[in-house]
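In: sequence and predicted structure are below.
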Amino acid sequence: MPAAPLFVFDGDCVLCSRTVRFVLRTETAPVVRFCAVQSEAGQRIVGALGLAAMPETFLFVENGKTYGRSEAAFRLAAYLRAPWRWLRFLRFLPRGPTDRAYDCVARNRYRWFGQHTTCLIPVPEQRARFLAE
């Protein structure tokens, strides 16, 4: 696993790909790495964690720990500029309601936002931040 924070996302999901683009535009420093779960690297990471090939959540790996569902989103928010970084404080809310809200969006993400037939292709200056193989 890379030492830098890692965002493992569904490369087929329009919402997930837009989230990656949003993070690239609003992070405080270019430290977050990205990996589509459909890539070879994504499959290795998911396999090493003992998870299903296509988890119903994005994963966020930070300091050797893996987070999913709403906790992953709140931890990712800590790397964004204000006011977006303030969303990280939502992690102090009860996990049940925040995970249920996350699960609702995750279950409906293709229906509400659509699905790509190809994965996100980063611009050349961002390519090194994406794990593919």
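Out: Sure thing, it's come through. Numbering: from 1, shown residues only.
In: C-alpha only now, for contacts and for neighbours.
Out: Fine.
In: which elements pack onto the longest helix seen in the chain?
Out: With secondary structure taken from DSSP state H, the chain has its longest helix at helix 95-113. Secondary-structure packing of helix 95-113 (3 or more C-alpha pairs under 8 Å, 6 or more residues apart in numbering; DSSP states H and E): helix 14-26, helix 69-77.
In: for Y110, find the nearest of those.
Out: Among these, the nearest to Y110 by C-alpha to C-alpha is helix 14-26 (7.4 Å).
In: included below, for side-by-side comparison, is a second structure:
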Amino acid sequence: MSPIILFDGDCLFCHDSVWWIAARDRKAVFRFAAQQSTVGRALLEKGNVLGRDTVVLIEDGCYYIKSDAVLRIGRHLAWPWNGLAAAGLLVPRLLRDFVYDQIAARRHRLIRKQDRCQLPPPELRARFLDESLQ
């Protein structure tokens, strides 16, 4: 099964991050779901990570959050991101998660407001999980 990234569907930074990941995921290994969707909520509940304010990666039945999720996502991306992710794993989790938390706390200010969300192209839209794929 493909790894699944659960992201905050109400956050423009998170939307932009999904687009950024998809552009560098040359093998199209990731599937995506908003945490607020029916599928997203069910997956969060299954992994007992409801109420967490973080990106969640589900890979091989394991749930990863915060910097662990980000670095594991990076391992699947094109060079140089996969190399940077591997190097990032050498940094202690406590420090990595501190940096993650600082960015997460400011994420709504990091992206300029938009009047409307941009719809993904069909090839990317097919990688989003929705209620019909339960």
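Out: Alright, I've got the coordinates. Remember, it's a predicted structure, so these values are computed and weren't measured experimentally.
In: so the residue lying farthest from the centre of structure 1 versus E71 of structure 1, what's the distance?
Out: Ranked by distance from the centre of structure 1 (C-alpha atoms, centre = their mean), the top residue is P94, with 21.1 Å. Distance of P94 of structure 1 to E71 of structure 1, given as C-alpha to C-alpha, to the nearest Å: 11 Å.
In: just name the most buried of the helices and strands packed on helix 95-113 of structure 1.
Out: Comparing those by mean neighbour count (mean count of other C-alpha atoms under 10 Å), helix 69-77 comes out on top with a mean of 22.
In: where in structure 2 does it align, residue-wise?
Out: Helix 69-77 of structure 1 corresponds to residues 66-74 of structure 2 when matched by TM-score structural alignment.
In: which residues does the matching stretch contact?
Out: 54-57, 81-82, 84-86, 88-89, 93, 96-97, 100-101 (C-alpha atoms under 8 Å, 6 or more residues apart in numbering).
In: post-alignment, it versus structure 1, mean distance?
Out: Here the mean offset of stretch 66-74 of structure 2 against structure 1 after fitting is 0.3 Å, by mean C-alpha distance after the TM-score superposition for structure 1.
In: list the contacts for E131 of structure 2?
Out: 37-39.
In: which of the three states applies to C117 of structure 2?
Out: State at C117 of structure 2, reduced to three classes by DSSP: H, G, I helix; E, B strand; the rest coil: coil.
In: rewinding a little: dump the helices and strands packed on helix 95-113 of structure 1 to CSV, plus distance to H116 of structure 1.
Out: Converted to CSV, these look like this (distance: least, C-alpha to C-alpha, whole Å):
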stretch, distance to H116 of structure 1
helix 14-26, 6
helix 69-77, 21
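In: between those, which gets nearest to L120 of structure 1?
Out: Nearest of those (C-alpha to C-alpha): helix 14-26, 6.4 Å.
In: so whichever helix or strand comes after the closest one corresponds to what in structure 2?
Out: Next helix or strand after helix 14-26 of structure 1 toward the C-terminus (DSSP states H and E): strand 33-36. Using TM-score structural alignment, strand 33-36 of structure 1 corresponds to residues 31-34 of structure 2.
In: which one in structure 2 is aligned with A106 of structure 1?
Out: Per TM-score structural alignment, A106 of structure 1 is aligned with A104.
In: how about stretch 47-65 of structure 1: buried residues?
Out: 57-62 (16 or more other C-alpha atoms under 10 Å).
In: likewise for stretch 115-127 of structure 2?
Out: 124, 127.
In: ok, residues contacting it?
Out: 22, 30-32.
In: residue in structure 2 paired with the residue farthest from the centre of structure 1?
Out: Using TM-score structural alignment, P94 of structure 1 pairs with P92 in structure 2.
In: could you do A128 of structure 1 as well?
Out: With TM-score structural alignment as the criterion, A128 of structure 1 matches A126.
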